[in-house]
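Peer 1: no sequence for this one, just the structure:
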């Protein structure tokens, strides 16, 4: 069963930022790597996704969402899952202190 306890809830105001996202309507293939994708192919997909995020008006809200929900995959708010991990680690220590 999926643990949804960290999700911010169903209230519309929690999700309105998504309607203004630069990625809206582009599909997940640009932001989530297919199984087994490695090396230059994955790096190029990540760079292309980040170019879309660069000018996005809701980039901060997107990243905040990914960190809050501990999104394990994809490019969110201009950061890959690998780039978000240190932020999650830092956030966990800040909250528990």
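Peer 2: Arrived safely, thanks for sending. All values reported here derive from a predicted model rather than from experimental measurement.
Peer 1: C-alpha only now, for contacts and for neighbours.
Peer 2: Fine.
Peer 1: residue contacts, the residue nearest the centre of the chain?
Peer 2: Of all residues in the chain, the one closest to the mean position by C-alpha atoms, centre = their mean is residue 76, 2.2 Å from it. Listed by C-alpha atoms under 8 Å, 6 or more residues apart in numbering, the contact set of residue 76 reads 31, 59, 62, 63, 66.
Peer 1: Take this one as well and set it beside the first:
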């Protein structure tokens, strides 16, 4: 799998300007700041699509946690 930095839309990703730990909090840690950053990101849909297609199991992608992405996938099935 290629790194996010190599994806065509990644240059515009707000998360690349933030501390990576913000998007990968410890278990039970807050996701609020990561989701706030995602709300301002112009490539949020592309990010979420990438996470769903690649079954990303950790972190905040496209403004959603892994649990939220699993639920979205279940509802789409």
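Peer 2: Structure's in. What do you need? As the structure is a computational prediction, the values presented were derived from the model and not from experiment.
Peer 1: Dump the contacts of residue 76 of structure 1 to a markdown table, plus neighbour count, distance to residue 84 of structure 1 and secondary structure.
Peer 2: Shown next, in a markdown table, are these (neighbours: other C-alpha atoms under 10 Å; distance: C-alpha to C-alpha, whole Å; DSSP: H, G, I helix; E, B strand; the rest coil):
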| residue | neighbour count | distance to residue 84 of structure 1 | secondary structure |
| --- | --- | --- | --- |
| 31 | 22 | 14 | coil |
| 59 | 22 | 14 | helix |
| 62 | 22 | 12 | helix |
| 63 | 18 | 9 | helix |
| 66 | 22 | 8 | helix |
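Peer 1: quick one on the thing from earlier: what residue of structure 2 matches up with the residue nearest to the centre of structure 1?
Peer 2: Alignment note (TM-score structural alignment): residue 76 of structure 1 maps to residue 61 of structure 2.
Peer 1: which secondary structure element contains residue 45 of structure 2?
Peer 2: Assigned by DSSP states H and E, residue 45 of structure 2 falls within helix 44-53.
Peer 1: where's the next helix or strand after that helix relative to the chain centroid, distance-wise?
Peer 2: Going down the chain from helix 44-53 of structure 2, the next helix or strand is helix 66-76, by DSSP H and E. Remark: helix 66-76 of structure 2 is offset 13 Å from the chain centroid, using C-alpha atoms, centre = their mean, to the nearest Å.
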